[in-house]
Structures are given as C-alpha cells and as structure tokens.
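In: no sequence for this one, just the structure:
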C-alpha cells in the first residue's frame, strides 16, 4: 500500500489563498486530526466546508479554511484526496506544513508524485501527464492549446491506434505459428505486407514534421543579425518593450549573444541579439562575438537580417545564412525619401524605422507568419518531445526488419518489439527509470 502524501499545490510564497493536497488512504484521518473535535462522518464528497484548522498536537488554531474531500476513485490521483484551502500567508503555510508532518502515516510528496499516482491508477497515460506538465509551464496561448490537446489524450489515441494496428497484424501471423503444419495463405501474407507498409508510411510522414510541436513547446529561436550599428539592439529593445540591449554608435558594443523571451501572436519566441558582422576586425573579443553570431544564425529557426538604408550591401559571409525563413529588414528609412531597391535575392525587403515606429507592424506580421508556418497547430496532434520521436524512429527500425515472407517467428518478434516500443510512449510499461525521469520534472504538489 502506498503511503499517504501531502504537499502545497499552490505556488509557495505570500498569496490570497494557499492550497494543500493530501492523497491516500489516510486522507480523511488526516483531516480529522486537523479539525480537532469536529466530526467528519457527515462530510459529503465534492462539497466545500468552512472549518477551523488546528495543530493536531498543540491544538493551536492555524486558520479558518475551506476543505473538500474527493472519494476514490473519482479523484485526480484515483485515491482518496483532501484539499485544504487556507489564507496564503507564509506563516499559515509553514504552520500547516508542520502540522501535517505531525500526523502519523503522512509523508511529504516528491516532485510529480500526485501525477505519477494518477498514471499508476490509470487516470491518465504518460503523454497526457506530459501534456499536463506542459500546461503548467505554458506561457503563450498556442502553447496552452497544444498542451490542452495533448492532455486530452490526442497523442494517446493516435499511438494506441497504431499499436492496435500492429496487434491486428501480429494476430494474423501468430495463428499460423501455433499450427506449423498449415501453410499461410498467400492472401494473408499479402495483407500483412500491405498493412506494414501502410503503417511505415504513416509513421514516416508523421515524423517528417520539421519538429513543429517541439518548436512550439520549447520556443522558436529568432536571431537578429547584420553589420554593426544597423539597429539590431534597438530592434530587440522595441520588441521586448524594455532596455534589454545596450544601444550605442560605437561599433562592437554587442559582444555576446543576448537572449530574451517574448510572445508574438501566441508563438513563444526566443529572441537573440548578436554581435555586428564586419569584414575586418582586430579585436579578439569582438571576433569571438562575430563567430557566435554566425553560429546563432545557422541554428536559428527564424532570422532577421538587418541592413542600414544608406548601405544596402550585405557582406558575403551573411549572404550564406539567408534562407526561406530569413526576413530582410532595411532600417532607418526615415533618413531618405525613397527606397532604391524593393527586393534582394528575390526576397522582399521590409522597410522600417525604429526611431519613428515605421513598418514595425509589418515586421511583426511577417515573424508571426513564418512562426505559424513552422510551428502552427494542425488537426493531427504533434510530437512534443524528443522521447516520442526517438521511440517512433525505433518502431520504424523494427518494422523495416520485419519480413513476413521469411521466417514467421522472426517477423512476429519484430512486430512485438515495435508494439513494446510504442507502449513506451504511452506508458504501458513498468520501467522505473523512464517514469522517474518524466515525473521528476514536475513541481512539488503536482
């Protein structure tokens, strides 16, 4: 029997309300200890009660609180759960924490232990648990929507369907392994081969998504590159609406990569300001800054290449980093009357003036458009973790090894390995290391 656990589920620190959660067979007993002499036999599950909470040993009044009881299995963890909603002062939360430690049979929860118990009690699968973790960490609307989709079981349903397809295939073959004297009808082998190829194609196509879900979950890297003094630092300060980068007329002011996070149209953008790129430089530190700038440009998901309107020549070293996800921006257009060029390398310029706030809405729309193209939500649930991608790649390896026209025993074993690998994603496993890695990333109280 698992021990009864407790933790503060709300964020630690001063707040209007603090929520403590208790899960396990001793939950009601713990509540009885906190209520002192007040009876709990009339407490109805899912009803809130206004009660005084006491220290079970000193009988000191801790607070007046709202308490609620969730009876197993109709709870988040699938166990009996009690929640205590107190005022959120640091003194009250410390006193309640100490009081709960005094109750026999209770222990403090480990990170993610409540969600882990929900998984072990079949209240949710691993992909849904990971979706819940993403929901807690979501900072933008689109991250929230992706997490809600995954927490609702979209990935679980997709991977379970593939698993069921493999179970159907293996059942066709195993029936004949049990009766080796009977030959497998050619139509059965043909059906198995067609189904395997169809599933391989489906999974391969699914994997070729350019990491859409992972980009939305982890953030889209946007690097601002260009020659010195073209306005890169001014642009990053405008986009973040605060003084993130130092603005100066002195070439080489920015020496290292400056990163900041922002939300553009619901997309999580990791904005990178880089050192200015120039052809000749004797400063060793500035040269290192330029090397880092080029490295950032090569790994960025979106690039903004800034040019000064009075000098539209792009250094050859920067031309090599231009791709379909590069936005060429001509800055300081307030200094001239007309643009001399409208495009470069068949890519359209976006003319802007940061000081005069000209063209910046167009730039934001273009960033959002590219972000939508590379990480926008689709009807099919995306892969959100490298763990999922690695397991699916392993599934393809097993399916590629499967030859139903050869040894049936070996063929069914390849399919069985593919089924087990798919099960690793959703959690039809008992591998403690995998579970520990996933749930250790949760906060205490979740």
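Out: Arrived safely, thanks for sending. Keep in mind it's a predicted model, so treat the numbers as computed, not measured.
In: make it CA atoms for all contacts and neighbour counts henceforth
Out: OK.
In: so residue 215 touches residue 373, yeah?
Out: No. In this structure residue 215 lies outside contact range of residue 373 using Cα atoms under 8 Å: 11.4 Å.
In: tell me which of these two has more neighbours.
Out: In this view residue 215 and residue 373 are compared by other Cα atoms under 10 Å, and residue 215 has more residues nearby, 23 against 12.
In: another structure for you, compare them:
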C-alpha cells in the first residue's frame, strides 16, 4: 500500500501538521494506488481531527513500530481490527494504537446532527417533527426540556409531553411530544430523539435555532440520518436506495418497486450471486496453488466453466428482462399524441386528463409546441404529450413557427415509448381515403404494434351504420389494423380506448408479478461489468488461470459494490444527495 508505507505521512499526523500542507503530497502518493484512494477522504478527516484533538493517547513511537501495510486497517470499520488478530498480530500495543487511530478517524464525523424531518408548507402544518441523532442527544433533550432528560430517558420509545424552552432565556417555545430512542435500537444506531411540535414556521425556526446553538450539534446534510444507519449496520446499501426511491415514489408501482429494494429482496438476489462468485474464486485459487502438484482433470475445469457460464447467463437475463421495465416504472412511460392538424389531439389529452391541458380551437395549427402532463394510470407513471399537427415540409401555408412545432412533434414521436395516432373520421369518410403526411407514415412504419394505438376520432360525425362500415373498409385498404373509434364530444368508444391504452402500458411496463426491478442505473452498470469480467474469466480459463482468477476477483468487486460490502465516499455522496435533509 503506497499511501501507508511512507512514515512522513504518519509523522505529519502525529505532529499535528495542517492538512493543507499535505494535500498535494497525498495526491501524488495515491496516483498509482486505487485501493488507497478509497480511504483518502477518511484519512484526511482523521488527520484534520488530530490537528484539533491530539488527546487520544496515541504515541508516535508506537505508530512508527507498526508495519506500514497494517496501518490501512486504521481507516476501516471495527471489523477489520478482528482481522488483525486473525493475521496473528498479537502485539497489544499495536492493536491498541490502531484502535485509537481508528477511533479518531470516525469520531471526526460523529457530531450530533439535527434536522426537520417533515415537509412543511409556507402556511405551516398541524405537526412538525425535528429529529436529533448523536452522542449529545440527551444533552439536547435536557437543555430544551428544562432538565427533564432523566425522566424521558427512563421511558424509551414512549411519547412524553414536555414544555420546550430556550435554555439561554428560559422562554417557552412550544409544548410537544418527545420520543427517545437509545442506541443501538434506533433508526441510525445512535442515540436518537424526535420532537413533535406544532408546525408553524415560527415554532420550527425557533426550535432549530435553539438546537443549533447547543454545543456539539450541527445541521444534518442530505440523507445523513440514513447514511449513519447504513454505516452502523442498520441498513443495507440497497435498502438505503429503496428508502430514497420510496420517498420519491409518485405512483403505486413506484412504491411497490421501491419496497422490493427496501424489503431486502434485491440484496438477497445480489448476495446469492456474490456467494457463487466467491465459491468459484476459491476453486480457482486452489487450482493455482495445487495445480503443479496435482493434475487438474478436464472434467473439473469443464464443470468450472459451465458454472461461470450459467451464472453469467442468469445475470444477463436478469438485466435484459428488467432494465427497460424498471426505467418505465422509475422515470415513467412517455406517450405522444400525433396526427394531422385539427384532428382532435388536444381534445383527446384534455379528455384523458379531465383538465384543460391544451387550448382547443377549430382553427388549424393551434398547438405549436409540445404540451405534456403526467398521469397515474393503474399505478404507472405516464407522461402524455400533445403535439403540433404534422404536415409535410413543403406545405404552402406552413409558417416558420409552425414548422418548428412540427419538427418538435416528429422528434418527440421518435423518442417516446408509445404513440397514439389520431385521424379525423369525418375527413376520412368525405375524402374516401386516409390523409396523412409522409412524416407520419415514416413514424408509423418504424413503430411496432406494441408501440402504437390507432385512434379514429370524431366518430359522432359519422353516425350512420352504413357510413361506418364504409369508413372501416377505407381504413382497412390503408392497412390501418385494429382502429379504435372514439368521440371526445359524447365519449363514445372511450371506455374501449382506455382499456386498450392500459393494455399497451402493461405490455411495456409489466405486471407486479414480473422480475424484481433495479432501483437505478448503478445496479445495471455493476451487473454489466460483472458479466464482462465473467466473460473474460471464461475466455482465459484454458489459457492462463492466473488471469482468469484476477478477472473473477473483479467480478466479485462489482457485485460487492451492489451488496454494500464495497463502498466509497463518492458512491455514498451520489446516493444520499437526492435524500431530503431530515431523512
């Protein structure tokens, strides 16, 4: 470990030298050491903490005696101290020194944090919840309840009615409920409390100000409560992602899929794959160690290759079957309503949403831009876009603004997941043919049946049954199969349209019984990389077992990034930046 083999680094820490003097030196050291870079952020925190609090009884002479490669354990969670003992490191001074260094490393981020955990409108709300977590939680309770901490401490997980006061002036702030959750049986794994107060902006502001003035307390960052729960083993990484997705869920299916991560189903699946990879890795290591002494049979290598191949197929199938459907559930299914001008596209979107989304006018070309709205259809998030009427580019009365609207409509039609193609029933019947632009024909040709709904609007204008039969014959000649006849005026055929629309959505998104969906693109990325590493492993299995062993270790790394066995500060920062402050 390059970073930990230079005594100067530890001498800088022990002497309390400022981190700013070491930053460029550290950067050059980690340039060729990816493993060390994972811990650079924590090392910097530790060094910064030493600058202010060099009172942990750490002696430089003891640090100097520790083998440099072991010092890496000082920057890892406590479980790695046990690994030192497993490595037959029995020197008590060495172990104690590393434990002290480690303690400093993590104490630097052990401030007591607080935040408002409920979303409050400007007009206020009935109740607001302020959450506090950390070592100073009891002190916070004692300060603002006028010395009632012992009474509250005796009643963990029970609601206690208290007066909240400003400890500096003894002024009454509010009367509310206090809930105390002692470590480790709390959401964060730390001492935690919740203050349930009245939800006026004045009360909330005063409470947050008073808590912020108590020594050792600071405002929480985005998702910091959940981050601490993760670091303290109260949650798995995928469960933390599930919480984020649950908070952001807008539809029933988004809620269900978020709960699949929160319930541990995803973690179980990924962990099973990781265990298989570790088992395969162990076999390969054994072959490398004993291969020269004992000949490895062809049947053994063949079985190993089959096991790797089966695992790769399972991962690939999982990615292929769930990635697109998961994107639909998480980001929504995008639908474009297209057609010639004045065929009733705007009337359709207004009818669907039961509100005035688009302007309706008998004047051709009223809609000039893409107008979109979101709907929850059977628990699915659907974005429906009304577009400008699509005419051919050489149409004589197309002005520059309308031309731009047509281009946007064409682009949206190409990008969307589902198209609702609208034609005017009366126009088709009167002209005895289907009138659509070349642009529309090209768009339709490139869409599969599952991506297209053909809607014949204004059927109320073709009331006679004989006329409707003739209309159906005209459409059949133009190869427009399975048309849906509707009227946005009298709602004729609308129930049939809604039913078929829902079927198309279900076909694209899937049902609740489908495979578990991924929470985000991070899962897809790591599983794709895992599959690539397994492919390289198989390719080199008969050529060079050492190369195969390296790549299957890389596969284990990527799966470990999903299960949470391997994390970096960057991964956690990206995950928790989308959380609300009080979660």
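Out: Arrived safely, thanks for sending. In this text, all values refer to a predicted model and were calculated from it rather than measured experimentally.
In: would you say residue 382 of the first structure is within a strand?
Out: No. Going by DSSP: H, G, I helix; E, B strand; the rest coil, the assignment for residue 382 of the first structure is coil, not a strand.
In: how many residues are close by it?
Out: When neighbours are counted by other Cα under 10 Å, residue 382 of the first structure registers 23.
In: what's the match for it in the second structure?
Out: The equivalent of residue 382 of the first structure in the second structure is residue 517 (alignment by TM-score structural alignment).
In: in the second structure, what range does the helix or strand hosting residue 147 of the first structure match?
Out: Secondary structure from DSSP states H and E places residue 147 of the first structure in helix 141-151. Residues 252-262 of the second structure are where helix 141-151 of the first structure aligns, with TM-score structural alignment as the criterion.
In: the matching stretch vs the first structure, average offset?
Out: Following superposition, stretch 252-262 of the second structure is found to deviate from the first structure by 1.2 Å on average (mean Cα distance after the TM-score superposition for the first structure).
In: could you look up the SS state of residue 454 of the second structure?
Out: Secondary structure of residue 454 of the second structure, per three-state DSSP, is strand.
In: how near is the residue opposite it in the first structure once aligned to residue 42 of the first structure?
Out: Aligning on TM-score structural alignment places residue 454 of the second structure opposite residue 328 in the first structure. Distance, residue 328 of the first structure to residue 42 of the first structure, by Cα to Cα, to the nearest Å: 69 Å.
In: out of these two, which sits in the busier spot?
Out: When neighbours are counted by other Cα under 10 Å, residue 328 of the first structure and residue 42 differ, and residue 328 comes out ahead with 22 against 6.
In: got the contact list for the more buried one?
Out: 304-307, 347-350 (Cα atoms under 8 Å, 6 or more residues apart in numbering).
In: what range does stretch 47-66 of the second structure cover in the first structure?
Out: Using TM-score structural alignment, stretch 47-66 of the second structure finds no match anywhere in the first structure.
In: contact partners for the residue in the second structure that residue 363 of the first structure lines up against?
Out: Under the alignment (TM-score structural alignment), residue 363 of the first structure pairs with residue 497 of the second structure. Taking Cα under 8 Å, 6+ apart as the contact definition, residue 497 of the second structure lies against 484, 486.
In: one more: residue 579 of the second structure?
Out: So residue 579 of the second structure contacts 222-223, 244 (Cα under 8 Å, 6+ apart).
In: helices of the stretch 101-250 of the second structure, start to end?
Out: Remark: helices assigned in the stretch 101-250 of the second structure by DSSP state H, counting those that start in this stretch are 137-144, 149-153, 201-212, 224-231, 237-248.
In: format the ones you listed as CSV; extra columns: distance to residue 191 of the second structure.
Out: Shown next, in CSV, are the helices of the stretch 101-250 of the second structure (distance: least, Cα to Cα, whole Å):
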stretch, distance to residue 191 of the second structure
helix 137-144, 6
helix 149-153, 11
helix 201-212, 15
helix 224-231, 11
helix 237-248, 20
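In: and of those, who's closest to residue 61 of the second structure?
Out: Proximity to residue 61 of the second structure, assessed across the helices of the stretch 101-250 of the second structure by Cα to Cα, is greatest for helix 224-231 (31.4 Å).
In: what comes into contact with the closest one?
Out: Residues outside helix 224-231 of the second structure that contact it (Cα under 8 Å, 6+ apart): 133, 187-189, 235-237, 240, 572, 576, 581-583.
In: circling back: and the match of residue 363 of the first structure, how close does it get to residue 475 of the second structure?
Out: 17 Å.
In: and residue 543 of the second structure, by the same measure?
Out: Per Cα to Cα, residue 543 of the second structure is found 63 Å from residue 475 of the second structure.
In: and the two? Which one has more around it.
Out: Between residue 543 of the second structure and residue 475, counted using other Cα under 10 Å, the more crowded position is residue 475 (21 against 10).
In: distance between the ends of stretch 187-194 of the second structure?
Out: With Cα to Cα as the measure, stretch 187-194 of the second structure spans 11 Å from end to end.
In: what range does that stretch cover in the first structure?
Out: With TM-score structural alignment applied, stretch 187-194 of the second structure matches the range 76-83 in the first structure.
In: residue in the second structure paired with residue 198 of the first structure?
Out: Checking TM-score structural alignment: residue 198 of the first structure goes with residue 310.
In: is it true that that match lies in a helix?
Out: Yes. Under three-state DSSP, residue 310 of the second structure sits within a helix.
In: as a quick check, tell me the outermost residue of the first structure.
Out: Distance to the chain centre peaks in the first structure at residue 181, reaching 52.1 Å (criterion: Cα atoms, centre = their mean).
In: aligned partner of that one in the second structure?
Out: Aligned by TM-score structural alignment, residue 181 of the first structure pairs with residue 292 of the second structure.
In: ok, that match - contacts?
Out: Contact analysis of residue 292 of the second structure by Cα under 8 Å, 6+ apart lists nothing.
In: make sure it is indeed in a helix.
Out: No. Counting by three-state DSSP, one finds residue 292 of the second structure to be coil, located in no helix.
In: how much space between it and residue 286 of the second structure?
Out: Distance, residue 292 of the second structure to residue 286 of the second structure, by Cα to Cα: 11 Å.
In: rewinding a little: list just the nearest of the contacts of helix 224-231 of the second structure to residue 111 of the second structure.
Out: residue 133 (8.6 Å).
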